[in-house]
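Colleague: need a structure here:
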Amino acid sequence: MSAETNPIAAPLADAVRRRIPGATGIAGLRRLSGGASQETWSFDATTEGEPIPLILRRAPGGGQTQGRSGTAAGLETEAELIRLAGEAGVAVPPVRLVLDDKDAMGHGFVMDRIEGETIARKILRDPEFAEARPKLARQCGEILARLHKVDKSKLPPLRVSPARAEIDQYFQTYKTHNHPHPVFELAFRWLKERVPPETTELTLVHGDFRHGNLMIGPDGVRAVLDWELAHIGDPMEDLGWICVNSWRFGNIDNPVGGFGRREDLYEGYEAAGGHKVDPERVKFWEVLGTLKWGVMCTTMVMAFKAGDRSVERATIGRRASETEVDLMRLLAPLGKE
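Modeller: The predicted structure follows:
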């Protein structure tokens, strides 16, 4: 579909002209691949001078969607979280406008387009990122410390999901599959016996801080993307999630995203004002994150069995077995990682 015949082109151009100072229209509108739960469109706002590179993040067809079993924040909430995170010093793409009824495009927002790479294979292997890789773990720690210090009193309504709630949610999902996985059962029991105390301070949590949601350039992390799973929870959740083996993409000896050491992540976190890191609590969340991803993989299996015969469903579904191996390595380690 060309930009000229695209049904969102005209209303988007009108919204941009009305709401971005100096904009005269749009050019180069194209939909990007990826983003399973939302539409992502790349375009430029034209001006009398240099164009402004932008991204439209929009609910499918413009309608509101909760995505991912009702756990996702709405797009208006995402936009507000990005604004607040930016004020706290987190690298984010500035939001230019949030769609409203006058825009006649449904739910979504327009933000700056940040140049960089999100594909893990390139970030972990291409020479272009060789100088950035040793810095990334510490940068991630610094970013998370700033994120976790966002003033909760300023946050829009978000779900509150401490450790016990996360375990219960994914256990219920697992049980609906009616397909026993002994390793999953063992992991659920291990987690229930080690739930952090209720006195644990809860903060804003990104909820999906990993490859794919980090825009990275030769200088390091340029922006944190995709805030739809943000919630109020244990800040150690974010530190544990980026250490899940599935996000190392084969570089298993570098536990932080396949590019760095835990020590660098923790040092960056504490140096930027985060609480002192408890490695055992981070491990708890790494186990829970690994188990969550395993349950998500089996959810893909159920969708495939129900008739969604996409290759993506089948490919992700079979990765459940990988998470079982990862869980056994975490629960019964043979040596120090």
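Colleague: alpha carbons only for contacts and neighbour counts from here, please
Modeller: OK.
Colleague: Could you check how far residue 148 is from residue 248?
Modeller: In this structure, residue 148 and residue 248 are 23 Å apart, going by Cα to Cα, to the nearest Å.
Colleague: And this one, please, so the two structures can be compared:
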Amino acid sequence: MTEPHFSENLFEDDVTDDLPSDEEIFEVDEDDSGLKAQLKEFLKDQLNDEAGPMIESPPVPIAGGSSKHHYKFTVSWFNGTKRIRRHMILRQEPASGVVDSDMQTEAIILNALRGGDVPVPALQWSDLTPTWFDTRTLIFEQSRGEADRAVLRDKDPFKLGLEGRVDLARAMTGILADLHALNPAEHSLDLVLPYPDDSVMSEVNKWDYAVDKEQLDPQRLLAPARDWLQVHMQPGSPELSLVHGDFRPANFLVDDGRPTTLLDWEMAHLGDPAEDVGWYTCSLYRTEHFPEGWGVEDFLARYVERGGPELEPERIKFWQVFAVFKLAVIALRAVRNVESGAVDGPKPPIDRVIETLNADIA
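Modeller: Presented below is the predicted three-dimensional model:
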């Protein structure tokens, strides 16, 4: 079992070479004595082991991006007949993040999809009150594989070759089609997730409102894009799908050239399936998501072939622009966190993100 790498760096490499690394974004206290003690008490409560679980390797920080803290640890316990050992990933909310998320909603989604066609992390335990930990916590069984945002690029970190990278891209696209083919009602997700009256307007307005509410753009650098989105607003999708919200190769664990787990469900919601398509194909991610000889047209053909809906070009274009706008909002939040001292590290290159956004709407 390969140790996974978790990454929530949302920006394409060429645009953000000077972004801080995951380890630099947050100062993580490597003295895990407090967390280890909390974890041990939590596991004693969760596991039917009179002798108490053994934490064989204490929680150690691993790269986890700008929205969550991640730790790996190993635990064993006696289940009545034998001792079981598991390698686990513990995920916690930090004091400051760049993405609004709801761990309870994420936990509901992961439990609903477990064992289905879409490969999701195996969520084992949660403390969402929180009662046992200082902040809300999810604990997963470690999945097979590792993630690298350059997996489809010529850097070829997993040595798949061009044909292997194209096969991997096709497999990932098929998983997106499988996700959008799910009926949310069959998994009772329509009962627990917000059900928007207009799947397009509600999502756009949520991020648009955040700019004003958080006073992220006093220089009004985003004004042209905000106006463009309102003028070109698409009608709401007649059929709501479960939208991942951050579907991209960087969020897949890959083992032996195959995608094993789709990570980072914190922005998932009911909405327009074209939103994920626009995010995957937007200008900032174009280089990262498409190996040589396999372009956007191939992606769309594979998506439809696997059961995804056929999407009008103007709808895809709208969501592509929205994707870069959303990335700009996230970057502005990251800039504010650095300027306020909430996190350490250099500022994200927001000017280049906005330049790309303006070029997209020109």
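Colleague: Which stretches in the stretch 201-350 of structure 2 count as helices?
Modeller: For the stretch 201-350 of structure 2, the helices defined by DSSP state H, counting those that start in this stretch occupy 223-231, 274-281, 286-289, 296-305, 313-340, 350-361.
Colleague: same question, the stretch 51-200 of structure 2
Modeller: Applying DSSP H, counting those that start in this stretch to the stretch 51-200 of structure 2 gives helices spanning 103-113, 161-181, 199-213.
Colleague: on that earlier part again, out of residue 148 and residue 248 of structure 1, which sits in the more crowded spot?
Modeller: Just comparing residue 148 of structure 1 and residue 248: by other Cα atoms under 10 Å the higher neighbour count belongs to residue 148, 27 against 23.
Colleague: how about that one, what's its match in structure 2?
Modeller: Residue 148 of structure 1 maps onto residue 180 in structure 2, with residues paired by TM-score structural alignment.
Colleague: and what of residue 206 of structure 1?
Modeller: Aligned counterpart of residue 206 of structure 1 in structure 2: residue 244 (TM-score structural alignment).
Colleague: Give me the nearest residue to its match, chain neighbours excluded.
Modeller: Nearest residue to residue 244 of structure 2, sequence neighbours excluded (Cα to Cα, 6 or more residues apart in numbering): residue 268, at 4.3 Å.
Colleague: between the helices of the stretch 201-350 of structure 2, which one is nearest to residue 160 of structure 2?
Modeller: Set against residue 160 of structure 2 and scored by Cα to Cα, the helices of the stretch 201-350 of structure 2 come closest in helix 286-289, at 15.0 Å.
Colleague: just how off-centre is the closest one within its chain?
Modeller: Mean C-alpha position of helix 286-289 of structure 2 versus that of the full chain (Cα atoms, centre = their mean, to the nearest Å) differs by 17 Å.
Colleague: From the contact counts, what lies against it?
Modeller: Judged by 3 or more Cα pairs under 8 Å, 6 or more residues apart in numbering; DSSP states H and E, the packing partners of helix 286-289 of structure 2 are helix 274-281.
Colleague: The helix it packs on vs structure 1, average offset?
Modeller: The superposed helix 274-281 of structure 2 is, by mean Cα distance after the TM-score superposition for structure 1, a mean 1.1 Å from where its aligned residues fall in structure 1.
Colleague: matching residues in structure 1 for that helix?
Modeller: The counterpart of helix 274-281 of structure 2 in structure 1, counting by TM-score structural alignment, spans residues 236-243.
Colleague: what comes into contact with that stretch?
Modeller: Stretch 236-243 of structure 1 has contacts (Cα atoms under 8 Å, 6 or more residues apart in numbering) with 141, 144, 205-210, 255-257, 265, 277, 281-287, 289-290.
Colleague: buried stuff in stretch 23-33 of structure 1?
Modeller: Neighbour-count burial for stretch 23-33 of structure 1, counted by 16 or more other Cα atoms under 10 Å, picks out 23-27, 29-30.
Colleague: So what touches it?
Modeller: Residues from elsewhere that reach stretch 23-33 of structure 1 (Cα under 8 Å, 6+ apart): 3, 9, 12-14, 16-17, 39-48.
Colleague: just stretch 245-252 of structure 2 next, same as before
Modeller: Here stretch 245-252 of structure 2 has contacts from 6-8, 146-152, 172, 176, 259-269, 275-276, 279-280, 289, using Cα under 8 Å, 6+ apart.
Colleague: ok, the nearest residue to residue 330 of structure 2 once chain neighbours are set aside to residue 347 of structure 2 distance?
Modeller: Counting by Cα to Cα, 6+ apart, residue 98 is the residue found nearest to residue 330 of structure 2 once chain neighbours are left out, at 5.6 Å. Between residue 98 of structure 2 and residue 347 of structure 2 the distance is 13 Å, computed by Cα to Cα.
Colleague: Give me the common contacts of the two.
Modeller: Here residue 98 of structure 2 and residue 347 have residue 334 as joint contacts, going by Cα under 8 Å, 6+ apart.
Colleague: Burial check on the counterpart of residue 216 of structure 1 in structure 2, number of neighbours?
Modeller: Per TM-score structural alignment, the equivalent position to residue 216 of structure 1 in structure 2 is residue 254. By the criterion of other Cα under 10 Å, residue 254 of structure 2 has 24 neighbours.
Colleague: from what I can see residue 254 of structure 2 touches residue 261, true?
Modeller: Yes. Using Cα atoms under 8 Å, residue 254 of structure 2 is in contact with residue 261, at 7.4 Å.
Colleague: joint contacts of those two?
Modeller: Listed as contacting both residue 254 of structure 2 and residue 261 by Cα under 8 Å, 6+ apart are residue 144.
Colleague: Can you give the distance from stretch 202-221 of structure 1 to the centre of its chain?
Modeller: In terms of Cα atoms, centre = their mean, the centre of stretch 202-221 of structure 1 is found 7 Å from the chain centre.
Colleague: Now the buried members of the contacts of stretch 23-33 of structure 1.
Modeller: Neighbour-count burial within the contacts of stretch 23-33 of structure 1 applies to 3, 9, 12-14, 16-17, 39-46; the criterion is 16+ other Cα under 10 Å.
Colleague: which residue sits farthest out from the middle of structure 1?
Modeller: Computed with Cα atoms, centre = their mean, the residue of structure 1 farthest from its C-alpha average is residue 48, at 35.8 Å.
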